[in-house]
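Engineer: I would like the atomic coordinates for the input below:
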Amino acid sequence: MGDYRDKSGSERVDAPEKIDLTNIMLDVYHGVKRLWWLFIGLIIICAVQSYFSVSTSYQSKYVASATVSVTSAGGMDYVNAQSAQQMAEVFPYILTSGVLKDVVAEDMGLDSMPGSIDVKADDGTNLLTISVSGNDPQMAYKTLKSVIKNYPKVAEFVLGETKLTILDETGIPTDTKREEVIRGSYKRGALKGAIIGCVILLLYVLSRRTVKSRKELRKNINLQDLGSIPYVRTKKRKKETFYNSVSLLNERISMSYLEAIRKLRIRIMKDVEKKEYQTLLVTSSIPGEGKTTLSANLAISIAQQGKKVLLVDCDLRNPSIAGVMNEQEPHPGLGSVLKKEVPLSEAITNVKLPKERTNENGSLHVIFGGAPDGENSLLIGSGRMRALIEALKSKYDIIILDTAPSELLADAPLLGKYVDAALYVIRYDYTKLREIREGVESLALSGIDMLGYVFNGDNSSGGQGYGYGYRRYGNYGSYGSHYGSYGKYGAYGHYGKMEKGSTDKFGRVIKD
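Structural biologist: Purely as a prediction, here's the structure:
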């Protein structure tokens, strides 16, 4: 649980997470879609393993059986309910007792009775099915005959004189039922594999708990809902990489995505112009939510409407805007400007926008992040950064700053002290509610005006969607290549494991 205040001073106290059966069913559905191959593999492996285990260890057993009726010495059947119930409970015990086995062994001239006895009584009748199993068919049959012959001697001490009459028998057994036993092993193995698969699916569902709807966000996050961006599926090709990227500069981008960005721009600019803001920070809770792609496309969309826009890559541990903009030439980064290694003019790059879709007064400039450098990120919250932002305000209508995830690092909250407003990016079925709450709370405590959140990669209504396509741009390879295992969440860049609540080698705080 956590609480935070917006600029109006209102306080939000988060309620405990509730179990949503709809989300659980969605998790099960997605889990089956993602893990179906594991289910099939487990069933096949367990079935085959069970087959080999049984077929190699199975010892042939011949079963001789007979159905008999039990009568008293006077010829009276045990047919009334009380007598039948007594027989069903007592007779099987007598037939499998050690006393009977000793008598049978003595009758057969052996030290011990060969094989084993199994007895089943038909409820409510005086009928018994006696089975004797053994390795030798002849011996199994002889043992059965001896059991039926000698049973009355043993039962006499318990029930008085009784008589067993054979109604049906198998004779000398010839079938060991090997195929039947092995066939049953397949089923048992397959069932075992299915159970293991269900356990894995249960663990998957319990570990997910990701946000899957804007309705869920509205219930749990005290931020304005600024809309959603659909999921766009793009094909990964070795050639024409840029034309498969999710960028407004890509002529092949879907109309649904263009329309979603347009609506988001209108809502944001309405607040920005009303409150006379010039700087907008864009962040998310964790890596991989698409904040960089959204920052770039929002900047392009605003510039096309006639505004002078500056896009700044402030995620200096993992600068990604160059990849989104398909900029393959090296440029001085923000860190070099803050360390005064290069003049500001050399770090600002003009981005050519399509004239037919851009207002003549509009322009887009970018300050890239340069090479990944954790030491440069230490300057994000410095006075130099504040002075740089103030200097740039006089040249641009709006400045958009793409920052590191706020739930993981303190970069965004520190920068938030110098920025007017923030846009929070939340990716569909990717981020846990706890992570969102912590990230929003961390950023809100800086005093920045939280304009709201955008639900990115929304696939809940079957739209074209957006999400996986942004992972590759130009020659930059997969998103987060400079983060190492930053995704969930491992090592951050080349600075090794960084636990929450600790500091890195530069004194940066990892958010609790």
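Engineer: from here on, just use CA atoms for contacts and neighbour counts.
Structural biologist: Will do.
Engineer: so which residues of the stretch 51-200 of the chain form helices?
Structural biologist: For the stretch 51-200 of the chain, applying DSSP state H, counting those that start in this stretch gives helices covering 81-95, 98-108, 137-159, 178-208.
Engineer: most tightly packed of those helices?
Structural biologist: Most buried of the helices of the stretch 51-200 of the chain, by mean neighbour count (mean count of other Cα atoms under 10 Å): helix 137-159, with a mean of 19.
Engineer: now the angle from it to helix 98-108?
Structural biologist: Using axes from the mean of the first three to the mean of the last three Cα atoms, to 10 degrees, one finds that helix 137-159 and helix 98-108 are set 130 degrees apart in direction.
Engineer: helices and strands around helix 137-159, which ones?
Structural biologist: Applying 3 or more Cα pairs under 8 Å, 6 or more residues apart in numbering; DSSP states H and E, one finds that helix 137-159 contacts strand 62-72, helix 81-95, helix 98-108, strand 127-134, strand 162-169.
Engineer: following up with a second sequence; could you model it the same way so I can compare the two?
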Amino acid sequence: MAISMHIITADMEDIMNGEMRLEDGRIDLTSLAETMWKQGRRFWWLLLLLAGIGATACSFLVKKTYQPVYTAFAAYAVSSDSVYAGNKNYEQKVAEQIGVVFPYILTSDVLREKVCEKMGTKTMPGSIDASVVQDTNLITIRARAASAGRAYELLQAVLACYPEILHPVTGVLKMELLDESGVPHQPDNIPDGRRAALEGAGGGSLLFILIVLFGAMAKKTVRNREDLQRLTQIHYLGSLPKTRAKKRSAAFLDARYAICARLEKELKKKNMHTLLVTSAVAGEGKTTVACNLALGLEKKGYSVLLLDADLRKPAVCRTMQLDSGTEGAYEVLTGQRTAEEVKIRCRDTQLCVIAGTKSLSSTQQILGTGKIAEIIKQLEKEADLVIVDTPPAGILSDAAMLASCVDGGVFVVRQDFADVRILTEGIRELSEAGMEFAGCILNQTEHK
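Structural biologist: Here you go, the predicted model:
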């Protein structure tokens, strides 16, 4: 068995700082945008959740904090009793003067006291103001309050009280009523629940974008071939394109053929007959890759045996769409059955599978006995190549325990999924356990 210590020479500082930054320190906006898009598609439910929460919260706040404002108004034409009465320019000047003076009068304590006395209240139940129509002698007085009746009462009180205060300043004036609102029929500020909901949904969507942006900026992962080779320093076998699990495209089959051709050269060059397939964490597609390597090499004329040694979460038979039955790797490892008794032959191929049948929470007692090494040696005599699917190496010790039982390994990394720290730690663990890598594969299929 060819065993050599593989030493990772990648600079850890480069690993930690080089994910989405170019050599001059600028952020690679293309990679950032692609990562945000993939994260957004993956967490689309969070967008709906935040938008819904935002819409509901804003609608509730609008209704909860809504205070209606009603406006009652009266429009007057101003004229004077002086000798200049009837002079349009004079009356316009008088109206303009009132427009300047009136705001001060309206806010004066004297008028407020008189209005409160008139209405029988301690404080003025609203606000009042006046304005002059430009280049005319028309003046409009407005009263605003929280209820329609109160707004009209306030207007009437102001109209009754202001002459006593205004005349000493402007002289005796004639104010002819031109228009009056009466009691207002509806508030000025009708709540717009639909607009509030849209604004809330927009706010929730913006929060989602910020979360995705922060996640993309903070995520340290593998985004392309260059990242993978820089981080792992392992021979690159190729990448599998995006495809559906149950429908292999022509591009996928071509990529599998190319990977198997490169792997075949490595196997011959390094004299490997047993191959371990693993990844950093769960969900990176190691089982899918192991099955496709087995199928691809079988088509090239190899007699291949695929062993599901992932005793924690066996998935080979599900991936291959085979009936695993009730007996498999666990029964062989515990001495209940022989490997020959539990082999499953894939239809229309020479590929044999030893399925995983039980999900175990702990595998130390089974893998630590040395029985697995004996079984792999026995299987090596029965096939040209034995492929062993194992649990993820970055978070579990199973793969490292099996490293000394095989000739080499293939490390699978899913694009934009593997965490850099766990990835490098998993490779380090395998290297220290004596693993010689036949290569690494970049899996671009989307995580489900």
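Engineer: before we move on, the earlier item: a markdown table for the helices of the stretch 51-200 of the first structure, including distance to residue 416 of the first structure?
Structural biologist: Listed next are the helices of the stretch 51-200 of the first structure as a markdown table, based on distance: least, Cα to Cα, whole Å:
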| stretch | distance to residue 416 of the first structure |
| --- | --- |
| helix 81-95 | 81 |
| helix 98-108 | 85 |
| helix 137-159 | 87 |
| helix 178-208 | 30 |
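Engineer: from what I see, residue 334 of the second structure and residue 368 are in contact.
Structural biologist: No: in terms of Cα atoms under 8 Å, residue 334 of the second structure does not count as a neighbour of residue 368; the distance is 11.9 Å.
Engineer: before we move on, the earlier item: tabulate the helices and strands packed on helix 137-159 of the first structure (JSON lines), appending distance to residue 298 of the first structure.
Structural biologist: Output for those, formatted as JSON lines (distance: least, Cα to Cα, whole Å):
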{"stretch": "strand 62-72", "distance to residue 298 of the first structure": "79"}
{"stretch": "helix 81-95", "distance to residue 298 of the first structure": "81"}
{"stretch": "helix 98-108", "distance to residue 298 of the first structure": "87"}
{"stretch": "strand 127-134", "distance to residue 298 of the first structure": "80"}
{"stretch": "strand 162-169", "distance to residue 298 of the first structure": "86"}
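Engineer: which one of the helices of the stretch 51-200 of the first structure lies closest to residue 52 of the first structure?
Structural biologist: Judged by Cα to Cα, the one of the helices of the stretch 51-200 of the first structure that comes nearest to residue 52 of the first structure is helix 178-208, at 9.0 Å.
Engineer: which elements pack onto that closest one?
Structural biologist: Packing partners of helix 178-208 of the first structure (3+ Cα pairs under 8 Å, 6+ apart): helix 21-57.
Engineer: got the contact list for the nearest residue to residue 346 of the first structure once chain neighbours are set aside?
Structural biologist: Of all residues not flanking residue 346 of the first structure in the chain, residue 332 sits nearest, at 7.1 Å (Cα to Cα, 6 or more residues apart in numbering). By Cα atoms under 8 Å, 6 or more residues apart in numbering, the contact list for residue 332 of the first structure reads 342, 346, 347, 368, 369, 370.
Engineer: just the buried ones out of these, please.
Structural biologist: Buried residues within those, counting neighbours by 16 or more other Cα atoms under 10 Å: 347, 368, 369, 370.
Engineer: list the contacts for the first one?
Structural biologist: With contacts taken as Cα under 8 Å, 6+ apart, residue 347 of the first structure has the following neighbours: 331, 332, 333, 334, 337, 367, 368.
Engineer: which position in the second structure pairs with it?
Structural biologist: Following TM-score structural alignment, the counterpart assigned to residue 347 of the first structure within the second structure is residue 342.
Engineer: now the helices for the stretch 301-450 of the first structure?
Structural biologist: Going by DSSP H, counting those that start in this stretch, the stretch 301-450 of the first structure shows helices at 321-324, 334-338, 344-347, 374-377, 383-393, 411-416, 433-444.
Engineer: which one of the helices and strands packed on helix 137-159 of the first structure lies closest to residue 141 of the first structure?
Structural biologist: Smallest distance to residue 141 of the first structure across these (Cα to Cα): 5.4 Å, for strand 62-72.
Engineer: can you give the contact residues for that closest one?
Structural biologist: So strand 62-72 of the first structure is contacted by 77-78, 126-137, 140-141, 144, 160-176 (Cα under 8 Å, 6+ apart).
Engineer: hmm, try it at 7 Å
Structural biologist: Under the contact criterion Cα atoms under 7 Å, 6 or more residues apart in numbering, strand 62-72 of the first structure has outside partners 77-78, 126-137, 140-141, 144, 161-176.
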